[in-house]
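Asker: pasting a predicted model and its sequence here:
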Amino acid sequence: MQFDLIVVGAGAAGLLCAGMAGQRGLRVLVIDHADKVAEKIRISGGGRCNFTNRDAGPTNFLSDNPNFCRSALARYTPQDFIALVQKHGISFHEKHKGQLFCDDSAEQIIRMLLDECAQGGVQHWQPCTVTDIQQPERDGGGFTVETSRGPLQCSRLVVATGGLSIPKIGASDWGLRLAQRFGHKIVTPRAALVPLTFDAQDWAPFATLSGLSLPVIVSTGKGKTQGRFVEDLLFTHRGLSGPAILQISSYWQDGQPLQINLSPDADLATMLQAAKSDSKRQLGNVLGGLFPQRLAQAWLERLGLPSQRPMPECKDKDLQQLAQQLQAWQLTPNGSEGWRKAEVMRGGVDTRELNSQNMESKRIPGLHFIGEVMDVTGWLGGYNFQWAWASAAACARSIEAKL
């Protein structure tokens, strides 16, 4: 069977690319090894899909080639995808910092993408495994794709197989292996948007705080590689999670410390000194009025400060140390919860070997990579979906122009 375009991967990027290409008159086939399409969409945003962020721009993405994403993001914006959502009558709301969610269900986004594919006459083979791809002839003869349902021919091949996160929903390294086979470099993949863990012995004083959440400022790294976020932090039995930690995990490198300000809106040293001068209350009660009680008690025990000590009897140096510890807490993770808990992959196909206008390989004409399989990683909050849409659109529009 002959197709103009075969898309391997029926996720966010693959389905949008297929639908757009099909509606431009191309004969398109989507192949996926899973029984269901777009599982990552289905489970995202607590089942309501954080499908984009109103404020998405190049500064919200990480890559070893940071300028690569600029062109695609500029040519298919959050407003473009919002218009598509509105066209299909899907109601949505903004939850936090530009994050847009379906009012009802993530299934609406999946249905929308499938409807767009249907309008373009896109064919689907699922479940179907790609067993081999023969390198195209030098004269541009296209690709031979061997599958579990038989051989195929196509002029262009789009790899939209996603990253390695959440293996239980079918994550695979197939796209990375194919890229390497065709001579592409791979930026070492690692788990991103993922909870961080700590040595069990070092973490023992904080394990009892599991479930406690509070707003913080968290940072790591220096200069151009520094990350800094003002978000909520969540204590767990094994370490730290919550939006603040998921965000900073994309910037964190092995061996690097985190800096955490547990009281971002206050000058804690001044407040404690004022309480010493003006109050006879106990230290534990004062600190418990500024932080969750469990956190206040854990910190006093960690520093060996009696919670029952009246404020006037507290030494200035103890109060200064307490404030410094709480507002400049430095600790070094020993790792992360890994692919099982990661929301996305950092790293992937090196974009320095791809064309930023159309996502096409500079090594193999007619071979394209879109979405998470590339070394482009967005922040938490709808940014990675926006990259899926933008890279898919850049690819689909360019293929129409060339065929």
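Answerer: Yep, it's here. Numbers count the residues shown, from 1 in each chain.
Asker: every contact and neighbour count from this point should use C-alpha atoms.
Answerer: Fine.
Asker: for the stretch 251-400 of the chain, which segments are assigned as helices?
Answerer: 268-278, 283-290, 293-303, 316-327, 383-402 (DSSP state H, counting those that start in this stretch).
Asker: likewise for the stretch 1-150 of the chain?
Answerer: Using DSSP H, counting those that start in this stretch, helices in the stretch 1-150 of the chain cover 12-22, 39-43, 70-75, 78-87, 107-119.
Asker: please point out which parts of the fourth one sit buried.
Answerer: It stands for helix 78-87. 78, 81-82, 84-85 (16 or more other Cα atoms under 10 Å).
Asker: and the angle from that helix to helix 107-119?
Answerer: 90 degrees (axes from the mean of the first three to the mean of the last three Cα atoms, to 10 degrees).
Asker: so which elements touch helix 78-87?
Answerer: strand 50-53 (3 or more Cα pairs under 8 Å, 6 or more residues apart in numbering; DSSP states H and E).
Asker: remind me what the strand it packs on packs against, helices and strands.
Answerer: helix 78-87, strand 99-102, helix 383-402.
Asker: now the angle from the helix or strand containing residue 154 to helix 12-22?
Answerer: Taking DSSP states H and E as the definition, one finds residue 154 inside strand 150-159. Taking the same axes, to 10 degrees, one finds strand 150-159 and helix 12-22 inclined to each other by 110 degrees.
Asker: buried ones in the first helix or strand past strand 150-159 going along the chain, by neighbour count?
Answerer: Downstream of strand 150-159, the first helix or strand assigned by DSSP H and E is helix 174-181. Residues 174-176, 179 are the ones in helix 174-181 that count as buried (16+ other Cα under 10 Å).
Asker: pasting the second one now:
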Amino acid sequence: MSKIERFDAIVLGAGGAGLMCAAVAGQRGRRLLVLDHADAPGKKILISGGGRCNFTNLNAGADRYLSANPHFAKSALGRYRAEDFIALVDRHGIAWHEKTLGQLFCDGSSRQIVAMLLDECDKGEVTLRLGEPVRGVEHGDGLFRVAWGDSEATAPSLVIATGGPSIPKLGATGFAYELARRFGLKVVEPRPALVPLTLSGEEALFRSLSGVSAEVVARAGKTHFREAALFTHKGLSGPAILQISSYWRHGEQIGVNFFPDAAPDWLIEAKRARPRATLRATLARVIPERLAEALAERIGLGSELANLPDRALLEAGRRLADWRFSPNGTEGFAKAEVTVGGIATAGLSSQTMEARSVPGLYAIGEAVDVTGWLGGYNFQWAWASGWAAAQAL
């Protein structure tokens, strides 16, 4: 056994939140150790945004996050904003661009963001140890003692930044929750979020549309998103569906408006303009032909519009504006971009991310019950929560 090293804080997890926290605290003069069982840092960062890292969103307010306490994220997000991270990116000369809905991506590669965070850690003289799992965490006499491999270290502060169980092929586990429970913190039951939904039974017929996408408004309860939906061989995906999945619960239906710009009586107007057209042909003027064919077949109005009563066309328009699907599940943590749930915010300070009942213990990033929308929001939470904890270390 090698000698026990001493640090001001130990960060468990070399993802976005952990690296951000360590870099900021290190540059504040603290001696930081970052541990991760993965053989390389920032693995989720590397695969994000199709390899270009959707690193933040210009609209990252607390109302774009799910949590048992919808107000918890306000403090951290308000003190470290998207503009602050953009300024950091700019200082490192990383070119970026805005896509739709305030989403910011690297012009080049996600590797630039990881390299930037590691450079910031270097500036803070952060010690990074990778490739060996933590084999023990103890707490006593105001110190946390962490063992990994044949090494041990102590520190008065410990930061849980190991994320959630989404994308286990990258090494994701529920370790954060196990550790939190050991210290008496409650955990909101985790479930997959930003994840494709699966269909079965009669709705499985839509699998024949695999690869077809359309801009829709998808709705679960009172929440709705207007983006693309994609049919897959298992069910439904695409940005609109991924967004809704975070709000959907087993047993509930989702509604999809395939014609979000259409008036309620648009099919009656179409009958007046093109009386000889069929419903299928009319739908295909707006949405992909294969989708139009499937929807028209389900509605069952096969004759020309001129032969269809207005009330039937109104009912068809109503159904197309709120087409009901009954998902039988999701594609699980393997395909989920993030996790809803996690370490309960009731036990944490929203100012510092410190556990109220365990001085010196912090939880940040995806490990916490704060989950953002699709489009850079979860990275902004990682940066902001990591920064907030770093101010208190």
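Answerer: In hand now; what should we look at? Note that the structure is a prediction, hence the values are computed from the model and not measured.
Asker: quantify their similarity with the TM-score.
Answerer: The TM-score (TM-score structural alignment, normalised by the length of structure 2) is 0.96; 388 aligned residues with a Cα RMSD of 1.2 Å.
Asker: still on that earlier bit, deepest-packed of the helices of the stretch 1-150 of structure 1, please.
Answerer: helix 12-22 (a mean of 29; mean count of other Cα atoms under 10 Å).
Asker: what lies in contact with it?
Answerer: Residues from elsewhere that reach helix 12-22 of structure 1 (Cα atoms under 8 Å, 6 or more residues apart in numbering): 7-9, 28-30, 38, 41, 113-114, 116-122, 158-161, 370-371, 385, 388-389, 391-393, 395-397, 399-400.
Asker: where does that helix end up in structure 2?
Answerer: With TM-score structural alignment applied, helix 12-22 of structure 1 matches the range 16-26 in structure 2.
Asker: if we can go back for a sec, who are the packing partners of the strand holding residue 154 of structure 1?
Answerer: Looks like strand 150-159 of structure 1 contacts strand 2-8, strand 143-147, strand 367-369 (3+ Cα pairs under 8 Å, 6+ apart).
Asker: let's verify the equivalent of residue 184 of structure 1 over in structure 2: helix, strand, or coil?
Answerer: Matched to structure 2 by TM-score structural alignment, residue 184 of structure 1 sits across from residue 185. The three-state assignment at residue 185 of structure 2 reads coil, by DSSP: H, G, I helix; E, B strand; the rest coil.
Asker: what sits against the closest residue to residue 185 of structure 2 other than its chain neighbours?
Answerer: Once flanking residues are discounted, residue 185 of structure 2 sits nearest to residue 347: 6.4 Å by Cα to Cα, 6 or more residues apart in numbering. By Cα under 8 Å, 6+ apart, the residues touching residue 347 of structure 2 are 185-186, 355-357.
Asker: between the residues you listed, which has the most around it?
Answerer: In terms of neighbours by other Cα atoms under 10 Å, those top out with residue 355 at 22 neighbours.
Asker: was I right about that one contacting residue 362?
Answerer: Yes - counting by Cα atoms under 8 Å, residue 355 of structure 2 touches residue 362, with 5.7 Å between them.
Asker: what sits in contact with each of those two?
Answerer: Joint contacts of residue 355 of structure 2 and residue 362 (Cα under 8 Å, 6+ apart) are residue 348.
Asker: and residue 45 of structure 2, what's its match in structure 1?
Answerer: Checking TM-score structural alignment: residue 45 of structure 2 goes with residue 41.
Asker: which residues touch its match?
Answerer: Here residue 41 of structure 1 is in contact with 11-12, 49, 106-107, 109-110 (Cα under 8 Å, 6+ apart).
Asker: just send those residues back as TSV, with distance to residue 251 of structure 1 too.
Answerer: As requested, these are arranged in TSV below (distance: Cα to Cα, whole Å):
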residue	distance to residue 251 of structure 1
11	26
12	24
49	24
106	28
107	31
109	30
110	31
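Asker: tell me which of these is nearest to residue 208 of structure 1?
Answerer: residue 49 (32.1 Å; Cα to Cα).
Asker: excluding its backbone neighbours, what's nearest the closest one?
Answerer: residue 106 (4.8 Å).
Asker: and among the helices and strands packed on strand 150-159 of structure 1, the most buried is which?
Answerer: strand 367-369 (a mean of 26).
Asker: tally of neighbours for the aligned partner of residue 394 of structure 1 in structure 2?
Answerer: The alignment partner of residue 394 of structure 1 in structure 2, by TM-score structural alignment, is residue 388. Residues near residue 388 of structure 2, counting by other Cα under 10 Å, number 26.
Asker: ok, residue 27 of structure 2 next?
Answerer: For residue 27 of structure 2, using other Cα under 10 Å, the count is 18.
Asker: list the contacts of the residue lying closest to it once chain neighbours are set aside.
Answerer: Nearest residue to residue 27 of structure 2 in three dimensions, chain neighbours excluded: residue 124, at 4.1 Å (Cα to Cα, 6+ apart). Residue 124 of structure 2 makes contact with 22-30, according to Cα under 8 Å, 6+ apart.
Asker: change it to 7 Å
Answerer: 23, 26-27 (Cα atoms under 7 Å, 6 or more residues apart in numbering).
Asker: equivalent analysis for residue 326 of structure 2, please.
Answerer: Applying Cα under 7 Å, 6+ apart, the residues contacting residue 326 of structure 2 are 252-254.
Asker: then residue 264 of structure 2?
Answerer: 314, 317-318.
Asker: adding neighbour count, write those residues out as JSON lines.
Answerer: Shown next, in JSON lines, are these (neighbours: other Cα atoms under 10 Å):
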{"residue": "314", "neighbour count": "16"}
{"residue": "317", "neighbour count": "22"}
{"residue": "318", "neighbour count": "15"}
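Asker: tell me the one of these nearest residue 208 of structure 2?
Answerer: Closest to residue 208 of structure 2, out of all of the contacts of residue 264 of structure 2 and judged by Cα to Cα, is residue 317, at 23.0 Å.
Asker: from residue 227 of structure 2, how far off is the closest one?
Answerer: 20 Å (Cα to Cα, to the nearest Å).
Asker: residue 353 of structure 2 now?
Answerer: Distance from residue 353 of structure 2 to residue 227 of structure 2, by Cα to Cα: 33 Å.
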